[in-house]
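S.K.: Take a look and give me a structure for this.
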Amino acid sequence: MSNPDASVPWGRPVVDTIPLPPFATPDEHVRFTRALQLHVALVDDGGPSLAAKVLSETLARQGQGPDLSPLELTVALATFFPAPWTPAALAAVLAARERFGPRELEGVWNWEFDPDFTAVPRAGGGWEVERHERGSRRPWASLEHEGDLVLMWMDHYRTTSAYPYGWRADEGAGEALAESARAVRLAHAADAAKPYLANWRAERERFLEDGQA
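M.R.: Down below sits the predicted model:
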């Protein structure tokens, strides 16, 4: 890919057995959520981190209807969840949330607004992406893989600067929370030392090693 961004896992494989929304049955939704929970746990390199554990518990409470909850979609985008999204499938999900979500016309995709982007299929696979801003047009990226367009959309529509990351905390707020945070970190470290999480760490490493190409 030209204009690569190393924070996007270009070319990462998909898992064809993960159901896509809209789900035909509650069981399909459960299978999606369980796969998302496991994906989050595998990409987390903590012992596990407290945030990953809390997120897994919250995902389990999102319901079993035909559509993704806002949280499920947010987590799927942020973690580049490898469900077998096609551009059309992900665009349909984003349409319910994004005012300027991807739109397709005769095989060409356009998304966002000022700047907006256009993706044209390349001969032999992949996409040529242009960026348009205030009347200007320029090449933006050459995507080598068909699925890289999905990954680009995940990158464009995920939240990358939620508070407090990249923000200046309110005066004194961090200091006020620090003592409690230290206590919770110690408690979490004690929990992480328990056998059930030691077993998970070993299982996580086995999954990651056995799944290497």
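S.K.: rest of the way, CA atoms for contacts and neighbours
M.R.: Fine.
S.K.: Count the residues that sit near Thr159.
M.R.: As a burial measure, Thr159 scores 12 neighbours (other CA atoms under 10 Å).
S.K.: From Val40, how far out is it?
M.R.: Per CA to CA, to the nearest Å, Thr159 is found 16 Å from Val40.
S.K.: And the strands in the chain?
M.R.: Under the criterion DSSP state E, strands of the chain are mapped to 103-105, 108-111, 116-121, 127-133, 136-143.
S.K.: Could you export those strands as JSON lines, including mean neighbour count?
M.R.: Shown next, in JSON lines, are the strands of the chain (neighbours: other CA atoms under 10 Å):
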{"stretch": "strand 103-105", "mean neighbour count": "13"}
{"stretch": "strand 108-111", "mean neighbour count": "18"}
{"stretch": "strand 116-121", "mean neighbour count": "19"}
{"stretch": "strand 127-133", "mean neighbour count": "18"}
{"stretch": "strand 136-143", "mean neighbour count": "16"}
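S.K.: Dump the ones you listed to a markdown table, plus distance to Val75.
M.R.: Shown next, in a markdown table, are these (distance: least, CA to CA, whole Å):
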| stretch | distance to Val75 |
| --- | --- |
| strand 103-105 | 22 |
| strand 108-111 | 20 |
| strand 116-121 | 23 |
| strand 127-133 | 25 |
| strand 136-143 | 24 |
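S.K.: to compare against the first, here's another:
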Amino acid sequence: MRSFLPSQVPWGRPVVADIPLPPFATGAERQRFTRMLQLHVAMVDDGPSLAAKTLAAALTTRGAPSSQLTTLELEVALATFFPAPWTPAALAEALAQVHRHAPRALSEGRWDWDFDPVFTATPGERHGWEIERNERGTTGTETLEADGDLVILWMDHFREHHPFPYAWRVDEAEARALAAAAKATREAHAADAALPYLANWRREHGAYLDEPG
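M.R.: Now for the predicted structure:
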């Protein structure tokens, strides 16, 4: 059986230890999580693209702060592998708010998730995890080196992999109907992207990413 572990994920990526995790005890903790998520979205973007700017705007906190994540914040955190210091238990709790088949704690520190196939994570003898995939009696086993890799596995497993329209068959008439408006919006964004505030961001963004480590 071929490996069932995903290859296009940032295994072993570092975490930022002082990002607060939900449930947030204070408004300041809640604001820091959201602001760091907005910054992370900008850091992983090549642009600044209009999509990233729109997403940053959508993530802006409005109204009374909640101790829990919004669905949007969780989906963005998963899709961008947001480097908050998630433990498996903390991420499982957040996932349980919106995913029906989120990881469930079992006895002896084990976890299972999904239903067809079913996955089970068993703590290793010294560290890491043994992951079993069981699909209607056909099983396979893989090893993860650390808790952080189990977090990465869950982030990849529970994110939306193919949102519309990517990897979908798009209605040609609908795409053509939107084309003129899309071109006008692209031109407006290009003019905005040439302004000093975004030129400054591109310079700073490049400097941050060029720093070692």
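S.K.: Assuming the best superposition, what's their TM-score?
M.R.: Taking TM-score structural alignment, normalised by the length of structure 1 as the basis, the two superposed chains have a TM-score of 0.93; 209 aligned residues with a CA RMSD of 1.4 Å.
S.K.: Test my guess that Trp85 of structure 1 contacts Ile18.
M.R.: No. Counting by CA atoms under 8 Å, Trp85 of structure 1 stays clear of Ile18, with 9.6 Å between them.
S.K.: Run through the helices of structure 1 in chain order.
M.R.: According to DSSP state H, structure 1 carries its helices in the segments 26-43, 50-59, 70-78, 87-95, 148-157, 173-192, 195-210.
S.K.: on average, how far is the third one from the matching bit in structure 2?
M.R.: The one in question is helix 70-78 of structure 1. Compared with structure 2 after fitting, helix 70-78 of structure 1 has a mean deviation of 0.5 Å; criterion: mean CA distance after the TM-score superposition for structure 1.
S.K.: How about that helix, which residues are buried there?
M.R.: The neighbour-count check on helix 70-78 of structure 1 (16 or more other CA atoms under 10 Å) flags 72-78 as buried.
S.K.: now the last one
M.R.: For helix 195-210 of structure 1, burial by neighbour count (16+ other CA under 10 Å) applies to 200-201, 204.
S.K.: Among the residues you listed, which one sits closest to Ser7 of structure 1?
M.R.: Nearest to Ser7 of structure 1 among the buried residues of helix 195-210 of structure 1: Arg204, at 22.2 Å, using CA to CA.
S.K.: what about the nearest residue to that closest one once chain neighbours are set aside, how many residues close to it?
M.R.: Residue nearest to Arg204 of structure 1 in three dimensions, not counting chain neighbours: Leu42, with 6.2 Å by CA to CA, 6 or more residues apart in numbering. By the criterion of other CA under 10 Å, Leu42 of structure 1 has 19 neighbours.
S.K.: Would you confirm that Leu42 of structure 1 contacts Arg206?
M.R.: No. At 10.6 Å, Leu42 of structure 1 does not count as touching Arg206 under the criterion of CA under 8 Å.
S.K.: Can you give me every residue that contacts the most centrally placed residue in structure 2?
M.R.: The residue lying closest to the centre of structure 2 (CA atoms, centre = their mean) is Leu78, at 1.9 Å. When the contact criterion is CA atoms under 8 Å, 6 or more residues apart in numbering, the partners of Leu78 of structure 2 are 155-156, 158-159.
S.K.: hmm, try it at 10 Å
M.R.: Contact analysis of Leu78 of structure 2 by CA atoms under 10 Å, 6 or more residues apart in numbering lists 72, 91, 95, 151-152, 154-160.
S.K.: on that earlier part again, what sits in contact with each of Leu42 and Arg206 of structure 1?
M.R.: Counting by CA under 10 Å, 6+ apart, the residues touching both Leu42 of structure 1 and Arg206 are Trp200.
S.K.: what's the offset of stretch 57-70 of structure 2 from the middle of its chain?
M.R.: Averaged C-alpha coordinates place stretch 57-70 of structure 2 at 17 Å from its chain's average position (CA atoms, centre = their mean, to the nearest Å).
S.K.: Tell me which residues are up against it.
M.R.: 21-31, 33-35, 37-38, 51-53, 72-77, 94-95, 97-98.
S.K.: Just confirm Asp45 of structure 1 contacts Lys53, I think it does.
M.R.: No. Using CA atoms under 10 Å, Asp45 of structure 1 makes no contact with Lys53, being 12.0 Å away.
S.K.: so what sits against both of these two?
M.R.: The contact sets of Asp45 of structure 1 and Lys53 do not overlap (CA under 10 Å, 6+ apart).
S.K.: Map Gly125 of structure 1 onto structure 2.
M.R.: The equivalent of Gly125 of structure 1 in structure 2 is His127 (alignment by TM-score structural alignment).
S.K.: show me what contacts that match?
M.R.: Counting by CA under 10 Å, 6+ apart, the residues that His127 of structure 2 touches are 144-147.
S.K.: CSV for the helices of structure 1, including distance to Glu112 of structure 1?
M.R.: What follows is the helices of structure 1, written out as CSV (distance: least, CA to CA, whole Å):
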stretch, distance to Glu112 of structure 1
helix 26-43, 26
helix 50-59, 28
helix 70-78, 16
helix 87-95, 11
helix 148-157, 9
helix 173-192, 35
helix 195-210, 35
